[in-house]
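Enquirer: Predicted model and sequence follow; I will ask about them next.
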Amino acid sequence: MDTIEVYACSPEEIVSKFQTSQIVGLSQAEAQLRLKEYGKNKIKRKQNWRWAKLILGQFNDALVWILLVAAGLAFIFQQYRDVTIILIIVGVNAIIGFLQEFKAEKILDSIKKLTTDQTQVIRDSKKQEVDARFIVPGDLIFLAAGDRVPADGYIVESYDLKVNSFIFTGESSPEKKSAKVIEGKNVPIADIDNMFFMGETVVTGEGKFIVTGTGIDTELGKIAHLTGEMQEILTPMQKQMRKLGRSVTIFAVLVGLSVMIVGYYLGLSLYHNFIFALALAVSVVPEGLPAAISVALSLGMKRLLKYNVLAKKLNAVETLGSVSIICTDKTGTITKNELTVTQVVINNQEVELSGTGYSSEGHFLIGSKIVNPSEIKNLELLFRIGTLCNDAGIVSKDGVRTIVGDPTEGAIIVAGEKYNPKERYYEIGETKITENPFSSERMRMSVIYKNSETLSLVKGSPDVMIELCDFIKINDEIVPFDKEDKDEIKKMYNNMSAQALRVLAFAYRNLEDVDKNKYLEESEKSMTWVGMMAMIDPPRQDVKKAISECRSLGIKVVMITGDYEITASAIAKKINLIGEAGSYEVISGKILNELSDNEIYKKIIQKDVIFARIAPEQKLRIATILKNNKQIIAMTGDGVNDAPALKKADVGVAMGIIGTDVSKEASDMILLDDNFSSIVQGIKEGRTIYGNLKKFVHYVFTSNASE
């Protein structure tokens, strides 16, 4: 059933269409029958005679074709020595290329992230663990925080449900989903919030959904299939070698014919005349060139691995060296995709935090001076509120720390660790009584804790929180929150927002004098303002230098992101991708649709350009426009919907850590560390190889001509 039909249905219609129940689920017997009908729930990697193609691909070269034709003719005239030599040369070349590309395929297989192995299915009214491969349409699935969605489906129950749709949208901010009906046609996946899609991850809450698509019939599967159907494109060197092959063929034929004509007039026999002509014609062909190119590219592949760049094909190495434009994503490539608190406002004073990502290492600075955070009054209270009014957690595996839950709340916990690493959650001796969860309508969250006193701890949007607070705590005093203080706070908040910082405010109320039955009702009234935290997904440390190196290499860098214009611009300025106002242009997805292909190309060439709020199909359009104008482009991507654009680009570059399997399959290269700087190192390596190969080709033809 098509996604468009599904999201517009009511729960009753879904139950009817899939002959299931949103309470009982399918019976075990019915599930087995449907498994036979629909097949296993997995996206098969399109084989297309995978290994045979890998082997035959080594012979897809103009000079190799010429050598094979020469070997065939030599065989006809019983010149077995020549046949043996030519076939050995061609065979060695094929073996070198095959082994390197086979090795790359094995590395790719080892880093691929597989879909969830087990999921909770309700069958015959019983909740049970089932291998995700055996899920079928009509199954009733239960998901909770931390679970990955194993198939596409319609949500029938939801409780405070937030989902990370990064693989489809490219942005890590959780999106709220719920059981409801959506009206309208052609609604983008990012806006279909009554359905789950295979590959998404539940951040908070829980819910149930009825499976509507499995395997190749999921949105993930459809994109994987579409990408597999796209034709391979020739690399710059392949185009040049084909042109060179045609020239060599014509020259060799002319040499051979000339020799045969001369031999005919000299009275040589047809046999000896042909053998002599064939020998001279073959001598024109640089039989060692294909093997030399393969060796050079193989060594290049090995060197690229040192920079955490995995080239899946030999030809991708030289293509990378020819790149003129890099189209890069923001989240996870330019940045680490790890939201970080960079600033707090306490006692009406701004304090900066150093360090990036989920590491608890960092300093507190006032101005440019490092200060002891324990000496800043009320800072412990700020982090106490932030870490207690919080549902996230941090897990560490193999030395890598990840957030479980909302990334915003995770960033607050990390900031709290920088203040006091020993008491990560500040929960010693505290008892949680109740919680008033965050909602987009209220724009805040509160929890009530009981210790020596009963406190309501609240965090939320500064705009909302300012109006709910009657007092402010400054140093050791609690004073009325007057208009002057509020205006000062609003000014700081607006300044931080203008820098694309995500800002949260924190306050509390003592409930000792409040009736227990009115805790929730009174918990967010007449509060005391404590401070704010500002956070952003900051750029990687070495990206700024990499952008500068791109400029010195004559390479243009274009940021293409699904994020908002203000955020994209702020990050671009931090890495010197854009300069002062007027020297660059930010083009939103809406504006892009109003521009012609020619207008878009002119803007990219004439100015520094950022594309923001861009959909995957628009990313593909940009790649097509640049290729149609003879630009050689490298395109980065990590989500499922990036796959067509990666396939279209001369060099598709997928992310090894956060990238989806589909994007890795569609790409020519994989950044094992997800770092933009690795691309630049790869380009420099590719240019060195490309330059050396051109010198070698010139030498070989000069040498053969003299022979």
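Expert: That came through, no problem.

Enquirer: Every contact and neighbour count from this point should use C-alpha atoms.
Expert: OK.

Enquirer: what's the neighbour count on Pro157?
Expert: Slight slip there: residue 157 is Glu, not Pro. Here the number of neighbours of Glu157 (other CA atoms under 10 Å) works out to 18.

Enquirer: Isn't it up against Phe209?
Expert: Yes - using CA atoms under 8 Å, Glu157 is in contact with Phe209, at 6.9 Å.

Enquirer: So which residues make contact with the helix or strand containing Ile326?
Expert: Here Ile326 is covered by strand 325-328, with elements defined by DSSP states H and E. Here strand 325-328 makes contact (CA atoms under 8 Å, 6 or more residues apart in numbering) with 334, 555-560, 631-637.

Enquirer: Can you verify Ile578 is assigned to a helix?
Expert: No - under DSSP: H, G, I helix; E, B strand; the rest coil, Ile578 sits outside any helix and is assigned coil.

Enquirer: Second structure for comparison follows:
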Amino acid sequence: MKLWQRLFTSFLKRFHLTRFFGRSQSFKELHQSSYAQEINNTLSTRLIQAAQLDSTALFAQLDSSASGLTEQQAITRQKQVGLNEVAHEKPLMWWQHLWYCYRNPFNILLTLLALVAFFTDDLTGASIISVMVVLSTLLRYWQESKSNQAADALKAMVSNTATVLRHQVSFDDLALMQQRYQINIKNQKNTEFEIPIQYLVPGDIILLSAGDMIPADCRILTAKDLFVSQAAMTGESMPVEKFAQQKNLKENNALDLENIVFMGTNIVSGTAHAMVISTGIQTYFGALAHRVTATDRVTTSFQMGVNKVSWLLIRFMLVMAPIVLFINGFTKGDWSEAFLFALSVAVGLTPEMLPMIVTSTLAKGAVFLSKKKVIVKRLDAIQNFGAMDVLCTDKTGTLTQDKIFLSQHVNVQGESSDYVLMQAFLNSYYQTGLKNLLDVAVLEAIDQEVKTQKLAFRKIDEVPFDFERRRMSVVVKTPQAKVRMITKGAVEEMVKVCAYVEIDGKIEALTAQRRAAIEALTQRYNRDGLRVVAVAYREFSDEQENFAVADESDLILIGYVTFLDPPKESAMAAIKTLHEHGVAVKVLTGDNEFVTQKVCREIGIDCDRVLLGGVIETMTDQQLKKAVERYTIFAKLSPVHKERIVEQLKANGHVVGFLGDGINDAAAIRAADIGISVDTAVDIAKESADLILLEKSLMVLEQGVTEGRRTFANMLKYIKMTASSNFGNVFSVLVASAFIPFLPMLPIHLLIQNLLYDISQIAIPFDHVDDELIAKPQRWQPEEVGRFMIVFGPISSIFDIITFALMWYVFSANTPAQQTLFQSGWFVVGLLTQTLIVHMIRTAKIPFIQSRAATPLLIMTVVIMCVGIFLPMGPLASYFKLQALPLSYFIYLPFILIAYMCVTQIVKTIYIRRYGWQ
């Protein structure tokens, strides 16, 4: 690291400004750094002690019980410890938000220029520069506040909850809980309640299952095949198994405790009962977040693009301002006046409204999407939406209806069987893990008579679902007092653990011939668009009480349940529209290839070739990088496969979006440029996403894509306008300074002109965008901005020079005594051409005829042009060191403006033919 970088970093740390200028460290880095040493030792000690205590002692220590806290205990405890929230999740204070809106390269540069003007007694210049900075900052503050309020209103509709046990719940408690937690008591079990996680307190007993985000630091009381992803805390890529007992009682590293789970991690598979030990800032996650309150996000392509363009313009200013200084200093001899003029040129070259324009357009996009029931968690994601050229999506609930119907329940021979349905029902009913749509379909398909039969069965144990086995089991005591394991899952995985089949009540060996028949039957169902789940069982001796994955062997296959997941009616239109907008849609699913192809064929996605997860497993990254371009459908994928596909698409230069709602989608959502989830998704999917859809519809995505492109196009308009007009002004100043014996324009004139021009740009976020500009993905191209500036900037200089000649020869403004008239003449032409360039550059078409600006922009243009003419002609002229122009000047003015617009249009046509138009 260079010396200046080290000094700057030290300065930021010394005054706690890293939130505003630098990125925060990841929690893994923090754990490995000196920050970890600063974490309160009491926290680690508390967790280690909790891990070592038996459950009885733990209950006594936290004044709780196996059935949880009473509601009154929870209320009292929350008053003591506060809400279960960490520091970085809280909104910025108003002054922090204001500072955040102020700090950008341009505002800081303008502030320095204002200070220089102030200390050189140019109070007018300092005042105008200050107005620009304040205007830019306050507008951005107002826009972001407005957008945040809209987003917060929607976020209130999407809250993460936890299942908590309550002890001795009275009728009064039920009423209090319904009011306090805003929950529907009718949908709660007697002792289990879904409450918002911010109301959890130490001592609460919570239930955890696959897909849950862990809402606090907890001690595991009971666990069944519990695997937890701790990547957010430790950086471990593989899930870690957790148990109810700590085996190594000498363990002194809190993160390695086997019966402690941490806030911010998530359950991959299995179930557990856990006791909350610490909440909010007292959690391990909260303690780390308290040290560095900024979220750790990699710089996006949007941010990098803005930064590159910003520094391009700043470098241009740093080169041109000194040239203006030296030319005017040597030719006029008045170095102080030359310095002030160069300072004004520097201000004029600085696109001080860029931060406000960027934020305004993004905020407008966020408000637009909020009306479409889309929560924008990060404003930058809107532009990424517009840049997206590949959308990866899960199949179930996205391309298909968010409702799966039980179609058939058949035995091994394909004949309808109520016995198979009953076993599938018992499996779905008694499992306590994450009930997917298939389980819901089974439960809803059973009539009341069958449901009463479950009373004759008693649950003993279960082996939860995970994505490697792709099956789950429950163990019940049958009415005949037999211990039976009932297993259901993906056909190919089930066949691997089955040794027998049941045909007409007889148990026979599962031969190779029968395996072939099973494969043929299930593939026939798949080709009909049905999803097939196999059902099997095995009976055990009465002595066995605990069961594990190893017991899922030598099963007896009894049949299948098939499900219909019809495509959404809007899916075909949405896919077609996305394709028309240059967005390729790729389907990434864990389902089998036959069902996926059937659905894709019906909605218009190319389905001739499918790449399976098993094949991806054998591919190198280089091979997969080529394969992701050739294939559109990827089936039988694991979560790791989905993540790899997204990463390889990004490596190929694509901007990738991922839409998913399951546990198996979370890693891919994180890896994508823009992660999209839905409000019904599991917690980890919602936490990983940049956007949350309150309606799972691809049509909303298409609208988001077009809005993102509209947002980007409006931002780019301002940058192109500012860059080209600024370059033209400086070029004109250089020419005039070299040949005219006085300043062509006073510093105050440049500042006022720039201020008025910037005010006219406030309406840009509300401008129309041509259909051609939203028909394809849009990305930042800094080199295009530089070329555009060099080509279009000198056009205005041509007409500035014509104006110089007009004022010099026609109106005889050719002596220092007549310089005010000269400056007034150029002031009007300069402001009007600079304002009109907005309409020339905002579209590739002929302005006002083929493409007309939005009404707000037209109004602002007319207002600013009128103000520009009024200043020299009105009573304020002398104050601004201007003077009234002769009426004959206004005979020449329209010809100059019309000629300027015509030449610009001709050059624009040539430019588009050669370089295109972004």
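Expert: Yep, that arrived. Remember, predicted model here, so these are calculated numbers, not experimental data.

Enquirer: still on that earlier bit, narrow the contacts of strand 325-328 of structure 1 to just the buried residues.
Expert: Among those, those scoring as buried are 334, 555-560, 631-637 (criterion: 16 or more other CA atoms under 10 Å).

Enquirer: Double-check that Trp479 of structure 1 belongs to a helix.
Expert: Just to correct that, residue 479 of structure 1 is Val rather than Trp. No - Val479 of structure 1 is assigned strand when assessed by three-state DSSP, not a helix.

Enquirer: Adding secondary structure and distance to Thr408 of structure 1, write the contacts of strand 325-328 of structure 1 out as JSON lines.
Expert: As requested, those are exported to JSON lines (DSSP: H, G, I helix; E, B strand; the rest coil; distance: CA to CA, whole Å):
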{"residue": "Ile334", "secondary structure": "coil", "distance to Thr408 of structure 1": "19"}
{"residue": "Ile555", "secondary structure": "coil", "distance to Thr408 of structure 1": "35"}
{"residue": "Lys556", "secondary structure": "strand", "distance to Thr408 of structure 1": "33"}
{"residue": "Val557", "secondary structure": "strand", "distance to Thr408 of structure 1": "29"}
{"residue": "Val558", "secondary structure": "strand", "distance to Thr408 of structure 1": "28"}
{"residue": "Met559", "secondary structure": "strand", "distance to Thr408 of structure 1": "24"}
{"residue": "Ile560", "secondary structure": "strand", "distance to Thr408 of structure 1": "23"}
{"residue": "Gln631", "secondary structure": "coil", "distance to Thr408 of structure 1": "39"}
{"residue": "Ile632", "secondary structure": "coil", "distance to Thr408 of structure 1": "38"}
{"residue": "Ile633", "secondary structure": "strand", "distance to Thr408 of structure 1": "34"}
{"residue": "Ala634", "secondary structure": "strand", "distance to Thr408 of structure 1": "32"}
{"residue": "Met635", "secondary structure": "strand", "distance to Thr408 of structure 1": "29"}
{"residue": "Thr636", "secondary structure": "strand", "distance to Thr408 of structure 1": "25"}
{"residue": "Gly637", "secondary structure": "strand", "distance to Thr408 of structure 1": "23"}
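
Enquirer: What is the most widely separated pair among these?
Expert: Taking CA to CA as the measure, the contacts of strand 325-328 of structure 1 span a maximum distance of 22.2 Å, between Ile334 and Gln631.

Enquirer: can you give me the strands in the stretch 251-400 of structure 1?
Expert: Using DSSP state E, counting those that start in this stretch, the strands found in the stretch 251-400 of structure 1 span residues 309-311, 325-328, 340-346, 349-353, 364-366, 369-371, 393-397, 400-404.

Enquirer: ok, back up a step: pick the one among the contacts of strand 325-328 of structure 1 closest to Gln47 of structure 1.
Expert: When the contacts of strand 325-328 of structure 1 are compared for distance to Gln47 of structure 1 (CA to CA), Gly637 wins out at 22.5 Å.

Enquirer: Now do the same contact list for that closest one.
Expert: Taking CA under 8 Å, 6+ apart as the test, what Gly637 of structure 1 contacts is Thr328, Asp329, Ala643, Leu646, Gly652, Val653, Ala654, Met655, Gly659, Ser663.

Enquirer: repeat for Cys607 of structure 2
Expert: Cys607 of structure 2 makes contacts with Gln597, Cys600, Arg601, Thr632, Ile633, as judged by CA under 8 Å, 6+ apart.

Enquirer: which of those residues are also in contact in structure 1?
Expert: Contacts conserved in structure 1 for the contacts of Cys607 of structure 2, using both residues aligned by TM-score structural alignment, their matches' CA atoms under 8 Å: Cys600.

Enquirer: Keep only those of the contacts of Cys607 of structure 2 that are in helices.
Expert: The helices, defined by DSSP state H, take in Gln597, Cys600, Arg601 from the contacts of Cys607 of structure 2.

Enquirer: number of nearby residues for the first one?
Expert: Yep, that's Gln597 of structure 2 we're talking about. Neighbour count for Gln597 of structure 2, taken as other CA under 10 Å: 23.

Enquirer: how close does the residue lying closest to it once chain neighbours are set aside get to Arg601 of structure 2?
Expert: Ranked by CA to CA, 6 or more residues apart in numbering and with sequence neighbours excluded, the top spatial neighbour of Gln597 of structure 2 is Cys607, at 5.4 Å. Separation of Cys607 of structure 2 from Arg601 of structure 2 (CA to CA, to the nearest Å): 6 Å.

Enquirer: OK, contacts around Tyr525 of structure 2?
Expert: Tyr525 of structure 2 makes contact with Arg531, Val532, Thr562, according to CA under 8 Å, 6+ apart.
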